[in-house]
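Colleague: whatever this is, show me its structure:
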Amino acid sequence: MTALIDTMLAEHKQIFAMLDALHDQGISTEAGRKTLGQLRQLVLAHLAREDHKLYPPMHRHDATRKLAEDYEAEMHVISREVLDFFDHYRHGGDKLEFARALGRTIARLRARMTREEIRLYPAFRSHCDTPVSA
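Modeller: You can find the predicted model right below:
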């Protein structure tokens, strides 16, 4: 397994741990808003790693090009939704509305990241697995 994929998988775990912490802290606490900001930065770094290190090698291989294009296009939509969530609640907000939005965000990210781990990352390892630094 490449260092890149190791990094991506570790970030998935970290993102979900932070989402769980955010759920427990809530948005009305300073700790919750701090976690939200840290989570936003982690997600942005993860997206940049995908855009600059994961997708480009996949675009160069016939066997992975279409898969990369599909996942990349879908992620642009999801990332806008997730970043809108972060921006909307960065200064707090209604607790019930936040809980609902957080639940939707968690579900959306969990589904996407599970599919990445099952389909996208194995395709990368099979066709693009060269020593790549994270």
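Colleague: from now on I want contacts and neighbour counts done on CA atoms only, so please keep to that.
Modeller: OK.
Colleague: skip the chain neighbours and tell me the closest residue to Ile5.
Modeller: Tyr121 (6.7 Å; CA to CA, 6 or more residues apart in numbering).
Colleague: okay, that neighbour and Ala45: tell me how far apart.
Modeller: The spacing between Tyr121 and Ala45, counted by CA to CA, to the nearest Å, is 17 Å.
Colleague: next up, for comparison:
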Amino acid sequence: MSKLIDDLLKEHKKLFSLLDELHNIDKEGAKEKLFESKNLFLMHLDKEDRFLHSKFDEAKSKGVNAEENVLKFKEEMEEISKDVVNFFDTYKKGITDKIQFARDFGKIYGMLKIRMIKEETQLYPVY
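Modeller: Here you go, the predicted structure:
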């Protein structure tokens, strides 16, 4: 396994560790964990874009037949990213409605969990 993939896997674990903490935190502590989670998520996306997806784009531009589903991963993540960033932006000042937060959090958590499992089982092995 390459160092890049190893680092990305560690970031997945760290992000879900932060999200699990956030799931069980009170309103006062949530703001800091949200900020920390958002920063890790954005850093992770940037790393994937710069080092992982760029390799597939480079191969495609040279006429190498990169797997179609690999390219779909990039497009799918762009859509998920919009939802995740919107979630973090919505709650950046804190949580006012715990029930709505729980709904929104569950949606984002599920999206990210499914996505990261797909990356780990389908995308990273191709790299």
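Colleague: who's more crowded, Tyr121 and Ala45 of structure 1?
Modeller: Between Tyr121 of structure 1 and Ala45, Tyr121 has the larger neighbour count (other CA atoms under 10 Å), namely 21 against 13.
Colleague: what do we get in structure 2 for the more buried one?
Modeller: Aligned by TM-score structural alignment, Tyr121 of structure 1 pairs with Tyr124 of structure 2.
Colleague: so that match makes contact with Lys3?
Modeller: No: counting by CA atoms under 8 Å, Tyr124 of structure 2 stays clear of Lys3, with 11.6 Å between them.
Colleague: tell me which element the most centrally placed residue in structure 1 falls in.
Modeller: The residue lying closest to the centre of structure 1 (CA atoms, centre = their mean) is Val43, at 5.2 Å. According to DSSP states H and E, Val43 of structure 1 maps onto helix 30-49.
Colleague: mind checking the longest helix of structure 1?
Modeller: helix 62-89 (DSSP state H).
Colleague: tell me which element the residue nearest to Met116 of structure 2 when sequence neighbours are not counted is part of?
Modeller: The shortest distance from Met116 of structure 2 to any non-neighbouring residue, by CA to CA, 6+ apart, is to His12 (7.0 Å). According to DSSP H and E, His12 of structure 2 maps onto helix 3-23.
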